[in-house]
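Student: I would like to see how this sequence folds:
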Amino acid sequence: MERREITVRFCETDALGHVNNTSYFIYLEEARIQFFSSLGYPMDVNHWNFILASTKCDFTNQGYFNQVLTVTTAISRIGTKSFELEHQILCAQTGDQIARGNAVIVYFDFENQTSAAIPEGLRNKLKDHIAGGGIV
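Tutor: The predicted structure is shown next:
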């Protein structure tokens, strides 16, 4: 499981004083980029084989300006051409869940504009990050 800490900036909050719902998707994106980098796939648009097919976020608590959040990322499912990431956003101080998210990532051949089978090397790296009870 990968972990990333994020401190909520003032611009990420709304008039009610809590983190705006759109900001959580930015936090999840940051976590995905870090996760791919940890697998040996740094963000390089000339050598990139992933597309985000679906993402969602459930807001379970409020987050606030200057709060330190921990975003965790793990694999919940590995298919033939896609895999799913599960995220949790927690208050770093208390461990309380603030939000949880999910992303479906498709392995993609941009040259031929089609999905492709996940290479065995990547599949093995993904298996190292599968959450308990995940489906391979």
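Student: C-alpha from now on. contacts and neighbour counts both.
Tutor: Will do.
Student: and the strands in this protein?
Tutor: 2-7, 50-59, 68-78, 82-91, 97-109, 114-115, 130-135 (DSSP state E).
Student: could you also give me the structure for this next sequence, so I can compare it with the first?
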Amino acid sequence: MPRIKIDLPKSFSFATEIPIYINHINYGNHLDNAALLMLVSEARVRFFRSLGYSELDVEGVGVIVADAAVQYRSEAFHGETLLIEMAADDFNKYGCDFVWRLSVGEREVARGKHGMMFFDYQARRPAPLPQAFVERLQAGRK
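Tutor: Below is the predicted model of the structure:
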């Protein structure tokens, strides 16, 4: 099976720090893969909040995770603080990718991306990518 390879953007539009707690650690004494995804989810909520949105209200529609890919690079341990960087990329009719990198100092822990799809929760169907969301992201890059 081919390995997953995730290319990172030249720059990230958002970054946040999150400490690794003991409940994030698995029997191997390092960051658990399921906990890693929970920490990325927390960063994603913070990213939306930094733009004035919530995951249930981005210009009147919500978002759901359509797919996810992770490339693990090194271990992370209890007591360390992760820097989680995130950027939106590869826009399409119904969404985009959120590309992210986790690191501790100069050590990259993981990189990945989530396929984000805009979703009308009342109609229970995909919703078009809000142009105002794209414009707000672009304004933040300036």
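Student: ok so, going back, of all the strands of the first structure, which lies closest to residue 16 of the first structure?
Tutor: strand 50-59 (15.3 Å; CA to CA).
Student: follow-up on the earlier one: want to throw the strands of the first structure into a markdown table with distance to residue 33 of the first structure?
Tutor: Rendered in a markdown table, the data for those read as follows (distance: least, CA to CA, whole Å):
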| stretch | distance to residue 33 of the first structure |
| --- | --- |
| strand 2-7 | 11 |
| strand 50-59 | 11 |
| strand 68-78 | 11 |
| strand 82-91 | 12 |
| strand 97-109 | 12 |
| strand 114-115 | 20 |
| strand 130-135 | 17 |
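Student: what lines up against residue 32 of the first structure once you look at the second structure?
Tutor: Taking TM-score structural alignment, residue 32 of the first structure has residue 44 as its aligned residue in the second structure.
Student: so in the first structure, which helix runs the longest?
Tutor: Looking across the first structure with DSSP state H, the single longest helix is helix 21-38.
Student: touching that helix from outside, list them.
Tutor: Defining contact as CA atoms under 8 Å, 6 or more residues apart in numbering, one finds that helix 21-38 of the first structure is touched by 2-4, 6, 12, 42-43, 57, 59, 71-73, 87, 99, 101.
Student: cool, stretch 104-123 of the first structure as well?
Tutor: 39, 49-55, 78, 80-85.
Student: please report how far residue 98 of the second structure lies from residue 54 of the second structure.
Tutor: Using CA to CA, to the nearest Å, one gets 15 Å for the distance from residue 98 of the second structure to residue 54 of the second structure.
Student: still on that earlier bit, export the strands of the first structure to a markdown table and tack on distance to residue 21 of the first structure and mean neighbour count?
Tutor: Shown next, in a markdown table, are these (distance: least, CA to CA, whole Å; neighbours: other CA atoms under 10 Å):
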| stretch | distance to residue 21 of the first structure | mean neighbour count |
| --- | --- | --- |
| strand 2-7 | 15 | 16 |
| strand 50-59 | 8 | 15 |
| strand 68-78 | 14 | 23 |
| strand 82-91 | 13 | 23 |
| strand 97-109 | 10 | 20 |
| strand 114-115 | 30 | 14 |
| strand 130-135 | 26 | 14 |
